[in-house]
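Q: sequence first, then the predicted structure:
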Amino acid sequence: MSLSRILLFQSLFKSGKHALLTKCYSQNSVNLSDPIVQTYLKYLLIEHEDLQTKPKRSNEDTRRLHEIKPVVSVLEQRIALYDSIESLKELNKKEGDQEMKKMIKEEAQIYLKRLNEIDSELQSTLVEPALTEGGVLLEVTAGAGGQEAMLFARELFDMYHSHAQYKEWQVDIASVEESDMGGVRKASMLVQGYGVPELMKIEAGVHRVQRIPATEKGGRIHTSTVSVAVLPQPTDIEVNISDRDVIIETKRASGAGGQHVNTTDSAVRIVHTPTGTVVECQEGRSQIKNKQIALQKLRTLLLEKQIAEQSSKINSERKAQIGSSNRNEKIRTYNYPQDRVTEHREGGGTVHNLKGFMEGGEPLEKLHESLLNQQRHQILMEEIQEFVKKHNINTSTS
C-alpha cells in the first residue's frame, strides 16, 4: 500500500469530525477512534495488499485473506468516500459561484451520511461471528435433584430438538435413557447444519431450574440441575472405522413405541473392539437408520477419546462444560415461579415468558446471537492487543 494511502487512512480515523468516530460505543461495539483499533485496521489494509500481491500463497495465506477481506472491503469504501469529500473541499475553495458552493455542500452532506452508514457497517463486520457448516453431539444429563432433574432434562432435550427444527438443522436422536416418571437420566442427539458448532456450543454447561415439583405437597420451590455437553461431530475422514474392528448386534427395541416394538430387530448395538467402546440406538423404526446413527455416535466418541489422549487441554475444557452439576454451578437459571430465564454469562440478561423460551424458537435464537456477539467482541479485543504487543506498536503516536 502506498504511503499516501496510509496517511489518508490515518487522517480518516483521526479527524474526529464524524459522530460515529467519537461517540461512546455499546458493550459489543468497537471504538474506531481508539489508537489501538486504528493501528490494527491500518495494518489489516497493508496485510491484505501484501497477501494479494504475493506470487505464491500458502493455504494459511488464503485462509487469512478470506478472513480479513470483509473488513478490508468496508475500509476501502470508507477511504474512497473520504477521498471524495476531500476533493469536494478543494473544489469548494476554488469555486466562487454561490450556487455551485451550495451544490457542493449538499453533495458533501450525502457523502457524510454514507460515511456514518459505513461506520455502522464496519462495526457489524468487525464483531460478526464466523459461522461454519458442521455438526455436534449434544448430551443432556440429569444432575442434582433426583426425579425433578430428570423431568427437566427431558424438557431441555425437547427444547433443543425443537430449536434444531426451528433452525432447519438436521437432527437425529442418538439415545434416550428414560426414568420411571417420564424424564430422562441421559439423552443425546446429533445435530448438523450451518452455525451448529458455534451456536450449540453456547449451551454447554450446567442449567439450573427452580420450581415447585408436581409431587411437592408443601408448595416448596426445589432447585435442580441438568448438565449439557456439546462435542464436535467428526466426519468420515476424521475417524475411519474398519469393519473388522466393530461387532454389530441387532435386537428388538424395548420401551414405548407402538406395534413395531418386540416385533422387529430394529435396535442396534455396536462394540468397537480396539477400545471397548459400546454404543446403542433404538429410537427409530429402521434398523438401517439406527445403524447409521450408532456409527456416527461411535465416531464422535472415538474422536473424543483421541482428543483426550492427544490434548489434556481440550479434555479439561469438556469437563469444564458440565462441572460437577452442583446447584451453585450454572450458566443459566430457569425460574418458573418468577416466569423468567436468566443467562449468567456476559452478554446474556433476563428473558421473561419462560414457556415461550422453552419452545426453542426465536427467544433462544436471540440469546445465542447476543452471547456469540459478546464472545466475538472479546476475541477481537484480544486479537488487537496481541497484534499491538507482537509488533511492539506505540499506540500513542500511531
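A: Yes, it's here.

Q: from now on I want contacts and neighbour counts done on CA atoms only, so please keep to that.
A: OK.

Q: which residue, neighbours along the chain excluded, lies closest to Arg252?
A: Asp265 (4.2 Å; C-alpha to C-alpha, 6 or more residues apart in numbering).

Q: hang on, the one you found in a helix?
A: No. When DSSP: H, G, I helix; E, B strand; the rest coil is applied, Asp265 is found to be coil, with no helix at that position.

Q: also this one, for the comparison:
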Amino acid sequence: MKKASFIQKLEGSKKEFYEISKSIIQPNIISDQKKYKILLKKYLKLEKIVSLYEKYNKKLALLQEADFILKNDSDADLKELASIEKYKILENLSSIEKESYDLIFSLSNETEETTENHRNAIVELRSGTGGDEACLFVEDILRMYTMYFKKSGWKYKIIHAQKGGIKGYKEIILDVNGKEGVYGNLKFESGVHRVQRIPKTESQGRVHTSAITVAVLPQVKDIEVNINLSDIKKETFRSSGAGGQHVNKTESAVRLTHLPSKITVECQEERSQHKNFEKAINVLRSRIYQNEKEKRLKEISIKRKSLVSTGDRSVKIRTYNYPKSRVTDHRIHKSIYDLAGFMNGNIQEMINFLKFIENKK
C-alpha cells in the first residue's frame, strides 16, 4: 500500500471512530442489542487503529527531528546518535504500518459471511447411499456432533427425526445454540461424509462404503427473512417418533411447504402442534435465507475465498476409514489417525485446520 493511500485510510478510520463513538451512546442504538454489538466490535477495532495512528504521528515527528540534526548540526557525536535514533524510528514506523495495515484489512473484510460466524446453527443429517448402513452412520455422526457440542458448552434440541428401517436415522435436524461461534465452526461440516467399514450384517467381512449428507445453516430471525404466511402450505399428521400413546392419537406433527421456493420442512418432536409449527418456521427461514444468499453470490459472480466452506451438499468432504482408523478431509488433504477419538467428539483440530486454510486465502 502506498504511503499516501495508507495515511488516507488511517484518517478515514479516525473519522469513522469518532462518528461511531458518538452514535454508540445513543439510546436507540443501546436498546438495539444486535446493532449495538456490531458497532461496539467495530469501535474496539477502530480504537486500536487510532491509537496506532497517534503513535505513528509521534514517531514521524521524532524522525523529522533526527533528519534536522543530521542535515544541520556540525557535532559529529550528536549526528551519530541521531543516525542511530533514525534507524530505530524507521523500524518502529515499519512495525506500526504493518500492524495498522492488518487491522484495516481485517476490518474491511468484515463481510456478511464473517458476521454470520457468530450465529447459532441448524444442522441437518441425511442418509445417502448405503441403505441401512447409511442410517446407522447418521446415528454415529449425530453422536459425534452431540459430544462435540458438550465439549464446546453448546446446547441442542432435536427438531425433526425420521428413523431408519432397522436402526439409525434416515434424517435428523438439530437446533444448536451457544454463546458464539456455533455456525463459524460447524459450517465446515456441510457436504458428503463417506464411511468405509465392515457392516455388522456383513458375514464375509467385506468393507462397504456408505455416505450421508450434512447441511449446516445459520439461524436467522424473522426480521431478516420475511415469510408471507399465504405462501406457506401447512399440513398436519400423526407423529411417528418417540412419545408413547400420544403420537398415535393427535396430529401434532407439522409439514410446511414454501410454495415460491418449493422448500419443505417437517417437525414432529414436540407434543404441541403450535411448538412444532414454530420450530418448522425457524428451519424454513434458515433454508430460504441460505437459498437467497447462494443466489446473490451467483448473480454477482463472487467466488468464495475458499472451497472449505461452500456448503455444497454434493461435494465429498470427508472419509471415515474404520479399518485404518483414519479420518481424512479431502478439501485440505488432512488425515487424523485417531478415528475413535474423532468419533467421540474430538473434531476441533480438524475444524481449526479448515479455519486456517480459509483465512489464508
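A: Received the coordinates, thanks. Remember, it's a predicted structure, so these values are computed and weren't measured experimentally.

Q: just give me the match in structure 1 for Gly184 of structure 2.
A: Structural alignment (TM-score structural alignment) places Gly184 of structure 2 against Glu198 in structure 1.

Q: just to revisit the earlier point, from what I see, the residue nearest to Arg252 of structure 1 and Ile288 are in contact.
A: No. Under the criterion of C-alpha atoms under 8 Å, Asp265 of structure 1 lies out of contact with Ile288, with a separation of 10.6 Å.

Q: so which of the two has more stuff around it?
A: For Asp265 of structure 1 against Ile288, the residue with the higher neighbour count under other C-alpha atoms under 10 Å is Asp265, and the figures read 17 against 13.

Q: against His272 of structure 1, how distant is that one?
A: For Asp265 of structure 1, the distance to His272 of structure 1 (C-alpha to C-alpha, to the nearest Å) stands at 20 Å.

Q: in contact with Val246 of structure 1: list those residues for me.
A: Residues near Val246 of structure 1 by C-alpha atoms under 8 Å, 6 or more residues apart in numbering: Ile270, Val271, His272, Thr273.

Q: excluding chain neighbours, what is closest to it?
A: In space, Val246 of structure 1 comes closest to His272 once its chain neighbours are excluded; the distance is 4.6 Å by C-alpha to C-alpha, 6+ apart.

Q: so the one you found makes contact with Arg244?
A: No. Here His272 of structure 1 does not reach Arg244: they are 9.3 Å apart, not a contact under C-alpha under 8 Å.

Q: these two - which one has more neighbours?
A: For His272 of structure 1 versus Arg244, the count of surrounding residues by other C-alpha under 10 Å is larger for His272: 21 against 9.

Q: what about the match of Gly184 of structure 2, which helix or strand?
A: Secondary-structure assignment from DSSP states H and E places Glu198 of structure 1 in helix 196-201.

Q: starting at the chain centroid, how far to that helix?
A: On the basis of C-alpha atoms, centre = their mean, to the nearest Å, helix 196-201 of structure 1 sits 5 Å off its chain's mean C-alpha point.

Q: what packs against that helix?
A: strand 133-142, strand 222-232, helix 362-390 (3 or more C-alpha pairs under 8 Å, 6 or more residues apart in numbering; DSSP states H and E).

Q: what about the match of Gly184 of structure 2, how many neighbours?
A: Summarising burial for Glu198 of structure 1: neighbours were counted as other C-alpha under 10 Å, giving 19.

Q: contacting residues around it?
A: With contact taken as C-alpha under 8 Å, 6+ apart, Glu198 of structure 1 is in contact with Leu131, Thr132, Leu372.

Q: for Glu133 of structure 2, give me its contacts.
A: Contacts for Glu133 of structure 2 were tallied using C-alpha under 8 Å, 6+ apart; they are Pro199, Ser210.

Q: got it, and Glu251 of structure 2?
A: With contact taken as C-alpha under 8 Å, 6+ apart, Glu251 of structure 2 is in contact with Thr236, Phe237, Arg238, Ser239, Gln273.

Q: can you tell me the element the equivalent of Gly205 of structure 2 over in structure 1 falls in?
A: Residue pairing (TM-score structural alignment): Gly205 of structure 2 is matched to Gly219 of structure 1. If you go by DSSP H and E, Gly219 of structure 1 is not part of any helix or strand.

Q: excluding its backbone neighbours, what's nearest Gly219 of structure 1?
A: Nearest non-adjacent residue to Gly219 of structure 1 (C-alpha to C-alpha, 6+ apart): Ile212, at 6.2 Å.

Q: can you count the residues close to the one you found?
A: Taking other C-alpha under 10 Å as the neighbour definition, Ile212 of structure 1 ends up with a count of 18.

Q: separation between it and Asp339 of structure 1?
A: 12 Å.

Q: can you pull out the helices in structure 2?
A: If DSSP state H is used as the criterion, the helices of structure 2 fall at 3-23, 27-30, 33-72, 76-108, 112-116, 132-152, 182-186, 246-249, 273-299, 339-343, 348-360.

Q: need those helices in a markdown table (columns: distance to Gly311 of structure 2).
A: A markdown table is the format used below for these (distance: least, C-alpha to C-alpha, whole Å):
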| stretch | distance to Gly311 of structure 2 |
| --- | --- |
| helix 3-23 | 34 |
| helix 27-30 | 34 |
| helix 33-72 | 25 |
| helix 76-108 | 23 |
| helix 112-116 | 12 |
| helix 132-152 | 17 |
| helix 182-186 | 10 |
| helix 246-249 | 34 |
| helix 273-299 | 10 |
| helix 339-343 | 21 |
| helix 348-360 | 13 |
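
Q: residues contacting whatever residue of structure 2 lines up with Leu364 of structure 1?
A: Taking TM-score structural alignment for the superposition, Leu364 of structure 1 sits opposite Ile347 in structure 2. Shown here is Ile347 of structure 2, whose contacts under the criterion C-alpha under 8 Å, 6+ apart are Tyr148.

Q: can you rerun that using 10 Å?
A: By C-alpha atoms under 10 Å, 6 or more residues apart in numbering, Ile347 of structure 2 lies in contact with Met144, Tyr145, Met147, Tyr148, Ile336, Leu339, Gly341.

Q: tell me the two of those that are most distant?
A: Using C-alpha to C-alpha, the contacts of Ile347 of structure 2 reach their maximum pairwise distance at Met147 and Ile336, which is 18.0 Å.

Q: quick one: Gln245 of structure 2 and Ser239 of structure 2, what's the gap?
A: In this view, Gln245 of structure 2 and Ser239 of structure 2 are 10 Å apart by C-alpha to C-alpha.
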